[in-house]
Each structure stands twice: as structure tokens, then as C-alpha cells.
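*Asks:* The following block contains a protein sequence and its predicted model.
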Amino acid sequence: MSSERDPLLVAPSWNHENVQGLEETREKKLGPLEVSRSNRWAILGGIWIANFLACLNSTLVATLLPSISSEFNKSHQISWVGTAYLLATCAFTPLYGRLSDAMGRRGANQTAVLFAALGTLACGLSPSMNFIIAARFFAGIGGGGIFTTAAIITSDMFSLRSRGLAQSISNIFTGAGLGLGGPLGGLISDRYGWRAAFLVQLPLFLLSFVLTGYNLRYVTPGKGKTSKEVLKRIDYGGIFTTLAWVFSALAFLSYRYNEQLPWDDTRVISTLAFAILFFLLFLLVELKLAVEPVLVPSLLKQKIPVLVGINNFLVAICNFSIMYFFPMWFQTVMLSSASTAGLHLLPDSISMSVGSIFAGWFMHRTGKYRTITLTFGILPFVAAALITTLREDSSPTRLWFSIAPMGFGNAITLQTMLIALLAHIPKSTIAIGTGFSQLFKSFGQVGGVAISSAIFQSVLDRELRKRIHGPGSPDIIKRIRESARLVISLPPGLQRDVRDSYDVALKNVFVMATCSTFAAYIVRLAIPEKSLDESDPAIPHPQNPPVRSDVENVSDAVLRPAATSRL
């Protein structure tokens, strides 16, 4: 029987069953900063493996193209194997920012991994050139989403100050994928065939899918409750118009510059007109019609997101122009083998990993990003300028390591710019902000390949016509433009003219890349510093510790919040 001295509320007796039940309840409703250390590393392992595979695929295909084209006898279509992947990446990458809010992080990430895995499987089983082009498009739908969802998940699980350090480790996998894609693809293709280079990736895709499926279960606000709701929130108009205007622009550049058709040709005029029309429709849909547009008009009104987007666009143009055409310079001017030419990209990948770790450590230690950006952000310009001035008699050190500053500088730049963006937008918009920045990067990737290809083909045609004359010269020029591997087998006199022509054409591409990365540096000058400790809910102020309930005190015996730990 109770008396006046008995408490009105009796504290629960915390036995083993109580604690176990509490643990199960908390596990079901954990936020991203509360996941256990083991779960966090398992999640990171899953998204990093997927990052590695996505990067591997972007460079792997380049070494497989000769084998693929020779099997299907469709050399005139071979460029679309790479373009299809970039086209899909450009159109679908920003969508994953919205999907991460609508479907949840796990649903969006696993959707991306599933598309990439199925596309890769289809590539390995392709019965025709058209099929493999479609398969590469399918894989590209997931490839871009892997990067976006990985960045969003990392942003969820770490405080702003620690986020750069976590992202730097992710970039090691990115650099490894970019650096190993060419050599690994060539090695597997030579021994087991080009199909094996695709199929061997499937167990790693499965491992990534399992790791995230089992461990990525934290709760974030805004998750849609039904598949119907998710489907309603997709910006179909934005996706369609993006595909249409980018495809039309690529077709125009191909007809006008790759095939050298005159300006009054119907195909040139029509593709240019469609590119302009669909781009205007894209802007109309995104700014006026879409309920949840991938372009995010609210971010377009803010200075920092726009500057970061422009920077990403210009950096991607430089990166992809160099990545696609730097090995060709060694094949056509230095007459190196394809495998040796591809290895010249390896210093870039290694320095990218080193730069990522350095940037993450610096931001984690100082809580600043602007100093490191302005100090080391000029290195890509230095590297591009060095590449532009390479000669056949350049020292081995210059030939191998001129590209290294580019990887180091760009790793720092892209990482600090992502952190700068996240520091200047509300935490609730992290997902769509990340997708927004990736959209500009995707446009830059496509633009880098398309614009540099147009410059290269136009200048190469002009230089070859200037140097090669006589009977049969148009046919010889056409064959030389279509196959870089033909250069090494030409007679000495003709070979010298062709090597000089390739040198001039490729140097024009490198000059364009140099201008692009310098413009990106100028844009970054306008991005201000902001402390990474400001408005960070993961780090409570020491003078104002949060009020904790009895439930939270007991649960600490079982679960340690991720916000209190550091990589």
C-alpha cells in the first residue's frame, strides 16, 4: 500500500531484458550519427567498393574498344560505347539526390548499384554492338548514382569537420579504380577476352549490395512511404529533356567536327536546332513545371552552390579532356604501346589518392578549407601547362610526372568544394545539394569528351590536309583519323607528317584544358571561408551539454553515437 513518502513515478528496474528490448528499439530507429562503429565501417565498405567499380568502368572500356569493335565489325559506332555511359550519367545523376530523400539512402544506393551491376552483366553477354551500347547506357544510370549516394551517405554519418577525412578515404578507392581500369582491363582482355573484364566485376557488385543492404538502415527525414509516392516525385520531364538536349548536342558535334559535314548539311542544322530547343525546354521544365526539379531552382539563387557548380563543370572538362587524350599523345607522337600509354595516367591516380588524404586531414585538423584550396588549387593549371609543352625529347621524368600535380590538386579542389557547399546550405538539403553539384560535374564530363573531341578532329583534319597531298590522300587521311593505331605502321616519311599532325591537334586539346582549369581557379577565389564547426549539430557546445533522458543514459552502454568518434 502506498504512502505519502512513496514516489508517484517509479523508475524502471533495468534488467537484461529491459536493456535488450531498448537496444532492439534503438536499432530500429537509429539516426545516421548514432549507428555503431562496426555498422558504419560496413556501410562505408559497401559504398567504397561500388565507387571503385564505377571508376573502374569509366577507364576500363577505353582499353577494350579495339577488341569490341573487331568482334562486331562496327568501328564507326565504337565511340557511342563510351558516350552512352556518360549520357546516362549526365541525365540520371542529379536524380539520386531527390531519390535519397524519397526512397531513403539504402533504397537510392541499392537502386544505383543494381543498375550498374545489371548493365555490366549485359555488357559481358552482349550479342551485338547496339546491345552493348544500350547496356552501357543502362550501367551509366547507376554509375553516376553510386557517386551521389556515396557522398550523401558519408555526409549523413559524419560531422562537417570529419566529413572531409571520410571522403578522402573514399577517394582512394576512386583513384584506384581510375588508375587500374586501363591496365587491368587490358590484362584480363588479353588472357580471357574482353567479356571477362565485365563479368569479373559482378562478385564485387554483389558484395557491395549485401553490405549496404544489411547495414544501411538508419533513418533520415523525408523518406517516402510507398512506391507510388516515390514514382510521383521523380522529375521525368527533367530527365527526358536532359537526355534530348545532351544527345542532340553530341550528335551535332559529331556530324560537324568528327565527320566534317558542312554547316548547311541537314543533319548539322537539325541536331543543333534540336539541342537549343530541348535545352530551352529543360530550363522551362526545371524552373516552372517540375514539382521537385533535379536542377533545384532554390540553389540557383544562392551564390555558393552556383560557384561550386561552375567550378565542378570546368574541372570536369579539364579532367576528362586530359584523361581521354593524354594516352593518345604517347601512342601517336611517341609511338608507345597502348598499355604503356595507359600507364601514364597512373601517376595522376596515385597523386589523387594522396591529395585526398591530405585534404581530409587538413580540414579535420583545422576546420578550414579556403587556404588549402587556393594554395594547391593552382596545381592542375601547372600540370596542364606542363602537358601542353611536352616534346618527343622531353626527359622521362617530365613525360611520366607532368600529370601528377593535376591529380593532387583536383583531389583537394573537388573535396574542399563539396565541403564548402555543404557548409553553406541547410543540413536538410544535403541530399539535393550533393545531387546539384554532381549535375554540373556530369555536364562537364560530357562536355569535356565532346568539346575536346570536336577540337581534336577539326584540327587533326586541317593539319593532315596541310601535310598530305597527292593521289589517294583523302582516303589515307580518313583512315588515319579513324585509327590511331595505324600511325606506327606507316612509312617513315608519311609517319613523320602524321605524328606532327597529331601533336598539333592534341596540344590544342591540352590548351583548352589548361584554360578550363585556370577559369575554375578564378571562380574559386570568390568562395569565402566558413568554419566547419559552425552550426554543426553533431558537435554539442561544451558549455551547453544536451539534456539527456534516463533512456539515453542507459543506451550509451550499448550504443556509441558516431558523432563522438573520428576516422
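*Replies:* Now that the structure is in, tell me what you want to look at.
*Asks:* use CA for all of it now, contacts and neighbours both
*Replies:* Will do.
*Asks:* all helices for the stretch 251-400 of the chain, in order.
*Replies:* Residue ranges of the helices in the stretch 251-400 of the chain, as given by DSSP state H, counting those that start in this stretch, are 266-284, 297-300, 303-332, 338-343, 346-366, 370-376, 379-388, 396-401.
*Asks:* Which elements pack onto the third one?
*Replies:* Secondary-structure packing of helix 303-332 (3 or more CA pairs under 8 Å, 6 or more residues apart in numbering; DSSP states H and E): helix 297-300, helix 338-343, helix 404-423, helix 430-467, helix 492-524.
*Asks:* Please dump those into CSV; it should also carry mean neighbour count and distance to residue 148 for every row.
*Replies:* Formatted as CSV, the helices and strands packed on helix 303-332 follow (neighbours: other CA atoms under 10 Å; distance: least, CA to CA, whole Å):
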stretch, mean neighbour count, distance to residue 148
helix 297-300, 14, 17
helix 338-343, 19, 27
helix 404-423, 25, 11
helix 430-467, 23, 6
helix 492-524, 20, 21
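*Asks:* Minimum distance to residue 19: which of the helices of the stretch 251-400 of the chain has it?
*Replies:* helix 346-366 (35.0 Å; CA to CA).
*Asks:* buried residues in that closest one?
*Replies:* Judged by neighbour count (16 or more other CA atoms under 10 Å), helix 346-366 contains these buried residues: 346-364.
*Asks:* okay, the helices and strands packed on helix 303-332 in JSON lines with distance to residue 309 next?
*Replies:* Formatted as JSON lines, those follow (distance: least, CA to CA, whole Å):
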{"stretch": "helix 297-300", "distance to residue 309": "9"}
{"stretch": "helix 338-343", "distance to residue 309": "30"}
{"stretch": "helix 404-423", "distance to residue 309": "9"}
{"stretch": "helix 430-467", "distance to residue 309": "5"}
{"stretch": "helix 492-524", "distance to residue 309": "10"}
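*Asks:* closest one to residue 228 among these?
*Replies:* helix 430-467 (20.4 Å).
*Asks:* how much does the closest one deviate in direction from helix 303-332?
*Replies:* Orientation note: helix 430-467 sits at an angle of 40 degrees relative to helix 303-332 (axes from the mean of the first three to the mean of the last three CA atoms, to 10 degrees).
*Asks:* In addition, the following structure is provided for comparison:
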Amino acid sequence: MTTLKTTTPPNETRYVALAILGVMFGLLLSMLDGFIVGTAMPTIVGELGRADLLAWVVTAYALMTAVSTPIWGKLGDLFGRKRMYQLAITLFIIASILAALAPTMELLIATRALQGIGAGGLAVSAFAVIGDLVPPRERGKYQGMTAIIVAVGTIGGPLAGGLITDGLGWRWAFLINLPLGIIAIVWTAIFLRIPATRQRDARIDWVGALLLGGSVAGMVLLTTWAGTEFAWVSWQSAAFVLAIAAAMTAFIRWELRTPEPLVPLQVFRSRSFTMASILGFISGAVMFAAVLYLPLFQQTVQGASASESGLQLLPMMVPVVIVSLVAGIVMTRTGRYRLFPIIGSASMIVGGALLSTMTADTRWVVTGAFMVFIGIGSGLTQQMTTTIAQNSVEQRDIGAASGVVTLLRTLGGSIAVAVFGSIFTTHTAGLTGHALSVGVADSTRVIFLIVAGLSVISLAAAIAIRETPLRGRQPASTD
């Protein structure tokens, strides 16, 4: 264990910034690959076939990202953040190469799952490294950087996927990760200065990982298949619910008695941490709903092209960047943060309600104005959840806490995609032409009414947070 200085020399501050920039490369890669295949999917199906498996190209990635995040968080706590980050990005690069070479849809899905495991490590490492290197009160400005990365990855993924697929072919959408990943490995090898120490008696909670993975997989599979493969009210759904409940109960009982739990459940004794977890789950659901279903509405109902619908997300993404940076600066100067998720949740309520009123005749300027509310809300809640969670736990649990919040944010997005996809399928199955446009419009209305309802829960969670002013110095010990 080492003791940190109470003041940070200018040179050290510069190296902290450079180190965090390095892990941001990895976060950008994980975000880009979550969305880059969307615009490449028709071409992939044209070459590999198996359109019935197409959704799993996205679902496999999201599922394994969600399942692996708390595992990577714990591995970083036990074996060192730098070592685990470089392992994660190496795995991500190898999986990207294999995905580019995949000769069948089944192998592509398998390599996407492997990519997702690496992406889970990249995502949680970025937030945990900030927690390790930056005093609590200064974390806001760096969390603002992560908001920019998330926004760039979210909107840049579909645009980059379309351009690369049209210009070079869909396989290059994966090969582009190779040079970027190598830059990240070299950069962090030079600038990321976290001791790669190992605890002597460190143990990985593989039983907990298996039980948690089974629970999360069951949730995603239920929300993916219910309404399409079988009815929501059916014996299959009931069997899934019972299996998920059994696995989650076993997971909680195991975590309470194992000496090295994957998820230290004591962090949930903090009301603020629990509320931050709820905020993270809902913010992930809201962002995925907006990014995936607004372009679908614009293309199918309003007649926009794929690239136009991507660009039309800018009124949502620009506010995400701006308010995240402003909130980070204010939080750094004042040490206060509770008001931001309250305002953000209220803004998402308004945005969801307004977007549910869209029709084929709604002008793009009006739709863009509605999106601004979602962008403001996401910017003030999504990344703030990590800061609140980290400030609510002991220094030794920062990695695990970051992993839990990242897990819930990813899980919220994964379940939202599945549930909203089921709603979409219900309203559009078998329809063509004008009837399809009407079905898409109806499903979009329902989806954004649900977004508004979820945001009401988010507002209640934000109000329930107990604010502890952020400390101006790092805790006394680190790994």
C-alpha cells in the first residue's frame, strides 16, 4: 500500500491527465462497437445469411459486456487496474480480428460475445482509473470527458459503420479497432502509473460470477424472446422468471457468506449508492431507446436516409457533452452534485412525453427540440451516477462499485432494447407500406411513454440521494 501526497505537483497532474486519456481510448472503442454494426447489418446478412440470428450480433455483445463488468472491476481491485485494462484491450483486439474473419453468422456472434467480454473491462477500467487517480472533488471534470466519449461513440458508431461498410466492406468495421487498440496499449504502458500489485490471498469469486451471469443472461433472454418466440403470459415466461429468481437468490446468499465477493453487497447499505444504481439502470435504458428507435422512426415514418437519421441525433448528443462538462466543472468547484440528477430526470420526463407525440408530419426542427430534453437529462444523470457511487463507498471498493454501476447501466440498455424491440415487433409484425409506418409510429409512442415513466422513477431516486460533499483530496490509500 502507498500513501498519496496531499497536493498534486503540476507534472503529476499532467501524467494523470495523460493516463486517463489512454483509458478513454478503450472506452471509445467499447462504445463504438456497441453501435457500429447497426448500419452494417443488412450487408452482413447479405453475405453470411441467417437473418433469424441477426439480433444476436448486438445482443451477444451487450450481454457479455453487462455480465463481465463486475468481474473486471473485482479483478482490477485484486490484481491492479493497469494490468487488467491491458488484458481487456488485448482480448478486445483479438476478438475484433476474429470477428472480421468470421465465415458464418454463428462464428460472428461468438466473436462478438468475446468482444463484449473485453469491452466490459474497457468500460469499467475507465471509471475505476478515474476513481484511483483523481481526488473525489475533481472527478467531475473527468467524468465529463467520459460523457463526451459516450456521446461520440453512440452517434459515431452508426455513422462510422455506414461509411466503412460502403467504402471498405463490413469486415473493416472490426479491423479499424486494431490500430486504435494498439495506440491505447502503448499509451497506457507509458503513462498509466498505477502499481500492478497483487494481494497475496486474492481469490476470484467464480461461483458468484456464474450465478450473476446466469441471472443477467436470463433477464436478457426473457426480454428478447418474450413476445416473439413465446407470449409474455406463458409457461415459458414463468419458467424464465422462476429460474432468474432462483439464480439471483442463490447469488445474494453466496455473496453474503463468501470472503471475497464479486459484488460487495455492503455497498448497497448506502442509500446514495443504491439510488445511483437505479439512476444508472434507467439512464442506460433511456439512452438506448433514443439512439436506436429515433432513427428507426425517422427513416420509416418520416422518410429520412440512414445518414440523415444519424445526423439528426445531434440535437440530443450536443447537449449531453455540454451539460456534462458544465456539471463537472460546477461539481469540482462546489463539491455538490445532488441537484444535477434531479434536473436531469425531470428533463427526461419532459423529453419522453414530448417525443411520444411525434407523427409523420412533425417537423425535424420540432423533433430536434424534443431531443434536447433527453440530451440534457442524459448528460446530467448518466455519468453522474459513477461519481455518486464512488463517493458512497470505501476506497477499496471503488472498482467493484464502478463495475456494479456500469453493469446496471449496460443491463438497463440491454433490457430496454429487448423490451422495446418486443413492443416494436408487436406493432409492426406482417405490415408493409403505409401500415408499417403507422405501426412504427404507434410503437414509438408507447416506447417514449415508457421512457417518461421510467424517468419518474429516476426522479424519485435522485431526490432520495443523501448528498455528501465531495472531498478535495484522495483517500489515504490506493492499490
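*Replies:* Received the coordinates, thanks. Since we're looking at a predicted model, the values are computed, not measured.
*Asks:* How alike are these chains, TM-score-wise?
*Replies:* Once superposed, the chains reach a TM-score of 0.91 (TM-score structural alignment, normalised by the length of structure 2), with 473 aligned residues with a CA RMSD of 2.5 Å.
*Asks:* Out of the helices and strands packed on helix 303-332 of structure 1, flag the one nearest residue 261 of structure 1.
*Replies:* helix 430-467 (10.9 Å).
*Asks:* The helices and strands packed on helix 303-332 of structure 1: which one's closest to residue 313 of structure 1?
*Replies:* Closest approach to residue 313 of structure 1 among these (CA to CA): helix 430-467, 4.3 Å.
*Asks:* any idea how far residue 120 of structure 1 lies from residue 146 of structure 1?
*Replies:* For residue 120 of structure 1, the distance to residue 146 of structure 1 equals 14 Å [CA to CA, to the nearest Å].
*Asks:* what ranges do the helices span in the stretch 51-200 of structure 2?
*Replies:* 55-79, 81-101, 105-133, 139-167, 172-175, 177-191.
*Asks:* okay if I get these as TSV plus mean neighbour count and distance to residue 421 of structure 2?
*Replies:* Compiled in TSV, the helices of the stretch 51-200 of structure 2 are given as follows (neighbours: other CA under 10 Å; distance: least, CA to CA, whole Å):
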stretch	mean neighbour count	distance to residue 421 of structure 2
helix 55-79	25	10
helix 81-101	22	25
helix 105-133	26	19
helix 139-167	22	18
helix 172-175	21	24
helix 177-191	17	28
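*Asks:* Of those, which is nearest residue 426 of structure 2?
*Replies:* Once these are compared by CA to CA, helix 55-79 is nearest, at 16.1 Å.
*Asks:* compared with structure 1, how much does the closest one deviate?
*Replies:* On superposition with structure 1, the mean distance recorded for helix 55-79 of structure 2 (mean CA distance after the TM-score superposition for structure 1) is 1.0 Å.
*Asks:* hmm, back to that, any chance of the helices of the stretch 51-200 of structure 2 in TSV with distance to residue 438 of structure 2 as columns?
*Replies:* Output for the helices of the stretch 51-200 of structure 2, formatted as TSV (distance: least, CA to CA, whole Å):
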stretch	distance to residue 438 of structure 2
helix 55-79	23
helix 81-101	37
helix 105-133	32
helix 139-167	25
helix 172-175	33
helix 177-191	39
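*Asks:* Next up, the contacts around residue 43 of structure 1.
*Replies:* Residues in contact with residue 43 of structure 1, defined by CA atoms under 8 Å, 6 or more residues apart in numbering, are 211, 212, 215, 216.
*Asks:* Need the max-distance pair from the residues you listed.
*Replies:* The largest separation in the contacts of residue 43 of structure 1, counting by CA to CA, is between 211 and 216 at 7.8 Å.
*Asks:* when you align them, which residue in structure 2 goes with residue 112 of structure 1?
*Replies:* Under the alignment (TM-score structural alignment), residue 112 of structure 1 pairs with residue 88 in structure 2.
*Asks:* same thing with residue 201 of structure 1?
*Replies:* Using TM-score structural alignment, residue 201 of structure 1 lines up with residue 177 in structure 2.
*Asks:* do residue 331 of structure 1 as well
*Replies:* Alignment note: residue 331 of structure 1 maps to residue 299 in structure 2; criterion TM-score structural alignment.
*Asks:* cool, and residue 67 of structure 1?
*Replies:* In structure 2, residue 67 of structure 1 lands on residue 43 (TM-score structural alignment).
*Asks:* Make sure its match is actually in contact with residue 170.
*Replies:* Yes. Counting by CA atoms under 8 Å, residue 43 of structure 2 touches residue 170, with 7.0 Å between them.
*Asks:* The two: which has the busier surroundings?
*Replies:* Set residue 43 of structure 2 next to residue 170 and count neighbours by other CA atoms under 10 Å: residue 170 wins out with 24 against 15.
*Asks:* Tell me if I'm right that the match of residue 112 of structure 1 and residue 115 touch.
*Replies:* No. Residue 88 of structure 2 sits out of contact with residue 115 when judged by CA under 8 Å, with a separation of 9.3 Å.
*Asks:* The match of residue 67 of structure 1 sits in which helix or strand?
*Replies:* helix 41-48 (DSSP states H and E).
*Asks:* Can you spell out which helices and strands pack onto that helix?
*Replies:* Judged by 3+ CA pairs under 8 Å, 6+ apart, helix 41-48 of structure 2 is in contact with no other helix or strand.
*Asks:* how much does that helix stray from structure 1?
*Replies:* Superposing on structure 1 and averaging over aligned pairs (mean CA distance after the TM-score superposition for structure 1), helix 41-48 of structure 2 comes out at 1.2 Å.
*Asks:* mind checking how far that helix is from the chain centre?
*Replies:* Helix 41-48 of structure 2 has its C-alpha centroid displaced from the chain centroid by 26 Å (CA atoms, centre = their mean, to the nearest Å).
*Asks:* now swap in stretch 334-349 of structure 2 and tell me
*Replies:* Between the centre of stretch 334-349 of structure 2 and the centre of its chain there are 19 Å (CA atoms, centre = their mean).
*Asks:* now stretch 333-346 of structure 2
*Replies:* Counting by CA atoms, centre = their mean, stretch 333-346 of structure 2 comes out at 20 Å from the chain centroid.
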